[in-house]
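Q: what follows is a predicted structure for the sequence shown.
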Amino acid sequence: MEYRRMGRSGLQLSVLSFGSWVTFHKQISDNSADELMGIAYDNGINFFDNAEVYALGESEKMMGRVLKAKKWDRTSYTISSKAFFGWRGKENKPNQTGLSRKHLTEACNEALQRLQTDYLDLYFCHRPDKNTPIEEVVLTMNTLIQQGKILYWGTSEWSGVELMEAHRVAQHYRLIGPSMEQPQYNLFERNKIENDYLEVYKNVGLGTTIWSPLAAGLLTGKYNNGIPEGSRLAIEGFDWLKERWIMQDKIEKVQQLQLLANELGCSLPALSIAWCIKNPNVTTAILGATKKEQLIDNLTALKAVELLTSEVVGKIEAIMQNKPVIAEY
């Protein structure tokens, strides 16, 4: 396993990590979660990702039960939660969502209870909140750090401008700014990592814990001939994923990528994940495997990185035709 420092922080995260979005509670049981987290940990993964909204709190409860049973040294791994959407779904009332001091503080305390831990290593603002002053957000996160409830705070799906504003406020009040961001990044979704955050990397540093490196499973090739029963895109309530990803031009690109993976002698998922972590601005790519075989295959991405020569990367770019245009000032 390779470990990378999270932006300019001293924290080291495994370049591959394990997350629970969609899978925990909805697709897999405690026994499966226990097996998958065990395989991940035994292979050097030290970051496990979660959020209040995943399965409306049940995902964190499941991960908490597994971690309690594993009895791993707490200093040997990192866990996260995220706050914004709340966990009560349609039952959410005012102040049970967003980034107010009230919700961030209460959501943190609830996450600690569900995960059965004394502190969160990483705590994310799951989306930007236009209704809460950025000063309130930064000060609240700084307070949670001072209280020892969280160690690092970050954001998810914020823009580069919003990140720099958070850092401006933090520097002005001598508070701790965001250390990491969790954007989507894969062969189809590239702009934030490769374009929008360039000034952030350069000016203040930024760790990235990227999600959906396989584009909701599209980059596994399993949707090339329709949607298999029991797959992520077949789950009720995730129709928006289906509409976004299952488009003919994307399928055709995946089919071409599959041929390239065959030439290289690796799986398409491994090639796709390897492409993500080849980017030095990616701290860690979060895996969401539901089966032992999938996770073991995903882990081969560590070796597949070596196959990504400039020539191979050029072939991938020729297939994708979507490299972000970098704005010149």
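A: Received the coordinates, thanks. Note that the coordinates shown come from a computational prediction; the quantities given were computed from them, not determined experimentally.

Q: CA only for contacts and neighbour counts going forward, please
A: Fine.

Q: helices of this protein, start to end?
A: Assigned by DSSP state H, the chain shows helices spanning 30-42, 58-70, 101-115, 134-146, 160-173, 191, 198-203, 239-245, 248-264, 268-278, 292-299, 301-304, 310-320.

Q: now do the buried residues in the second one.
A: Right, helix 58-70. Residues of helix 58-70 classed as buried: 58-67 (neighbour count, 16 or more other Cα atoms under 10 Å).

Q: now the two most distant members of those residues.
A: Using Cα to Cα, the buried residues of helix 58-70 reach their maximum pairwise distance at Glu58 and Leu67, which is 14.2 Å.

Q: coming back round to it: possible to save the helices of the chain as JSON lines with distance to Glu2?
A: Formatted as JSON lines, the helices of the chain follow (distance: least, Cα to Cα, whole Å):
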{"stretch": "helix 30-42", "distance to Glu2": "13"}
{"stretch": "helix 58-70", "distance to Glu2": "23"}
{"stretch": "helix 101-115", "distance to Glu2": "26"}
{"stretch": "helix 134-146", "distance to Glu2": "27"}
{"stretch": "helix 160-173", "distance to Glu2": "27"}
{"stretch": "helix 191", "distance to Glu2": "25"}
{"stretch": "helix 198-203", "distance to Glu2": "21"}
{"stretch": "helix 239-245", "distance to Glu2": "30"}
{"stretch": "helix 248-264", "distance to Glu2": "22"}
{"stretch": "helix 268-278", "distance to Glu2": "10"}
{"stretch": "helix 292-299", "distance to Glu2": "11"}
{"stretch": "helix 301-304", "distance to Glu2": "8"}
{"stretch": "helix 310-320", "distance to Glu2": "21"}
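
Q: another one to put next to it:
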Amino acid sequence: MVNYRFLGNSGLKISEITLGNWVTHASQVSDDAAVRTVHAALDAGITTFDTADTYANTAAETVLGDALQGQRRAGLEIFTKVFFPTGPMGPNDTGLSRKHIFESIDGSLQRLQTDYVDLYQAHRYDHETPLEETMQAFADVVRQGKALYIGVSEWTAEQLREGHALSKQLGFQLISNQPQYSMLHRVIEGKVVPASEELGISQIVWSPMAQGVLSGKYLPGQPVPAGSRATDDKSGANFISKFLRDDILEAVQRLKPIAADAGLTMPQLAIAWVLQNPNIAAALVGASRPEQLADTVKASGVVLDDDTKAAIDTALGDVVFSDPEDTYTVSPKQRLV
């Protein structure tokens, strides 16, 4: 069964392996398969589910809401996000303006079939809306009981500091950040994690398996597997492309004996590695089939010894993305519509 961790400086506990539905629900898999996967997650002790209004242009929220019907609401932690364009993608159908936040939370609650979400997240930083307007809108959403806590995604250390200060002034808690993080992508370690530790903010990390590259199934000098994420533009092919260099794929192959020595599969090693960082509250995983989760959840509670972690660093060498300046390039400078 899955272990639980506190989310930021709050009393909220979440499952340290969290099921996300970015490229699966209403996209890669049928609705029936999505329901079976959600139920398999629940059976494994996963109680935390992450989605966003922009996934499949709102349809992923609907699928998750349907899949969770009949479950005890107080026993679940449901997360969603706001920022990216949705609906007909008009000029106010994006960003973190008061108008878009208020309209988006109501739409998300309707699709998720719930009166509130446990965590409402700014999916990116909005450079075109005053931060004071955004944080006041979030404060009002919390006071209305539509969200219990507020989080963000891919914010820089400075943005986290500014947002945290405003949240304290406005009387609510900013408790989480959702960045990309894996053995291969460690850009948050330099600035974001130290600032978050100081502020009482946890990371809920996405792509702990580097879009599947850390499974070891992508081989250097070989075509990508048919039907894999690398072949599907709807499934994050642009995100995985940077990891498909031969030097990276060769380094990943060197992880296989390390995983075997630790008694782990490659996916388990990747997720367990992420969870060794005490600032990480949860690793976000996706699954298109229930049996994938049966392997993944075994990473919960695994402790990697210092020799294993050192061997991982040696195997990967200099192919790791670690420049903290990369955190400043994620949020778009202008809205996307």
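A: Here it is on my side, so go on. The shown structure was predicted, so the numbers you read here are calculated from the model rather than taken from an experiment.

Q: okay, the helices of structure 1, which one's buried deepest?
A: Neighbour counts averaged per stretch over the helices of structure 1 are highest for helix 268-278, at a mean of 24; criterion: mean count of other Cα atoms under 10 Å.

Q: mean per-residue distance, it versus structure 2.
A: Following the fit onto structure 2, the mean deviation recorded for helix 268-278 of structure 1 is 0.5 Å by mean Cα distance after the TM-score superposition for structure 1.

Q: by contact count, what packs against that helix?
A: Here helix 268-278 of structure 1 touches helix 248-264, strand 284-287, helix 292-299, helix 301-304, going by 3 or more Cα pairs under 8 Å, 6 or more residues apart in numbering; DSSP states H and E.

Q: from the chain's centroid, how far away is it?
A: Put simply, helix 268-278 of structure 1 sits 15 Å off its chain's centre (Cα atoms, centre = their mean, to the nearest Å).

Q: which residue numbers in structure 2 does it align to?
A: Mapped onto structure 2 using TM-score structural alignment, helix 268-278 of structure 1 covers residues 266-276.

Q: not counting sequence-adjacent ones, nearest residue to the counterpart of His123 of structure 2 in structure 1?
A: Alignment note (TM-score structural alignment): His123 of structure 2 maps to His126 of structure 1. Distances taken as Cα to Cα, 6 or more residues apart in numbering place Ser156 nearest to His126 of structure 1, at 4.8 Å, with adjacent residues excluded.

Q: need the counterpart of that neighbour in structure 2.
A: Matched by TM-score structural alignment, Ser156 of structure 1 corresponds to Ser153 in structure 2.

Q: doesn't Tyr120 make contact with its match?
A: No: between Ser153 of structure 2 and Tyr120 there is no contact under Cα atoms under 8 Å: 10.4 Å.

Q: list the contacts of the residue nearest to His126 of structure 1.
A: 124-128, 181-183 (Cα atoms under 8 Å, 6 or more residues apart in numbering).

Q: ok, so of the residues you listed, who is nearest Gly38 of structure 1?
A: For the contacts of Ser156 of structure 1, the nearest to Gly38 of structure 1 is Gln182 (23.7 Å; Cα to Cα).

Q: buried residues, stretch 23-31 of structure 1. List them.
A: The neighbour-count check on stretch 23-31 of structure 1 (16+ other Cα under 10 Å) flags 23-28, 30 as buried.

Q: identify the residue nearest Ser323 of structure 2 in space, chain neighbours excluded?
A: No, residue 323 of structure 2 isn't Ser; it's Asp. Nearest non-adjacent residue to Asp323 of structure 2, counting by Cα to Cα, 6+ apart: Val187, 5.3 Å away.

Q: starting from Lys217 of structure 2, give me the distance back to that neighbour.
A: Distance, Val187 of structure 2 to Lys217 of structure 2, using Cα to Cα, to the nearest Å: 24 Å.

Q: could you count how many residues lie near the residue in structure 2 that Lys222 of structure 1 lines up against?
A: Applying TM-score structural alignment, one finds that Lys222 of structure 1 aligns to Lys217 in structure 2. The number of residues packed around Lys217 of structure 2, counting by other Cα atoms under 10 Å, is 15.

Q: for Lys217 of structure 2, give me its contacts.
A: Taking Cα under 8 Å, 6+ apart, we find Lys217 of structure 2 in contact with Pro225.

Q: quick one: map Asp109 of structure 2 onto structure 1.
A: Check again: residue 109 of structure 2 is Leu, not Asp. By TM-score structural alignment, Leu109 of structure 2 lines up with Leu112.

Q: okay but that match is in contact with Tyr119, surely?
A: Yes: between Leu112 of structure 1 and Tyr119 there is a contact under Cα under 8 Å: 6.5 Å.

Q: who's in contact with the match of helix 268-278 of structure 1?
A: Residues contacting stretch 266-276 of structure 2 (Cα under 8 Å, 6+ apart): 16, 181-183, 208-209, 214-216, 255-256, 259, 280-283, 295-304, 309.

Q: and what of stretch 183-199 of structure 2?
A: Against stretch 183-199 of structure 2 from outside (Cα under 8 Å, 6+ apart): 156-157, 160-161, 164, 179, 181, 202-203, 208-210, 270, 273-274, 279, 316, 319-327.

Q: what distance separates the start and the end of stretch 120-129 of structure 1?
A: End-to-end span of stretch 120-129 of structure 1 (Cα to Cα): 21 Å.

Q: buried stuff in that stretch?
A: For stretch 120-129 of structure 1, burial by neighbour count (16+ other Cα under 10 Å) applies to 120-129.

Q: identify the farthest-apart pair in those.
A: Across the buried residues of stretch 120-129 of structure 1, the longest distance by Cα to Cα is 22.3 Å; it joins Asp121 and Asp129.

Q: so what corresponds to Ser196 of structure 2 in structure 1?
A: In structure 1, Ser196 of structure 2 lines up with Tyr201, judged by TM-score structural alignment.

Q: can you pull the contacts of the equivalent of Ser300 of structure 2 over in structure 1?
A: In structure 1, Ser300 of structure 2 lines up with Leu302, judged by TM-score structural alignment. Counting by Cα under 8 Å, 6+ apart, Leu302 of structure 1 touches 1, 274.
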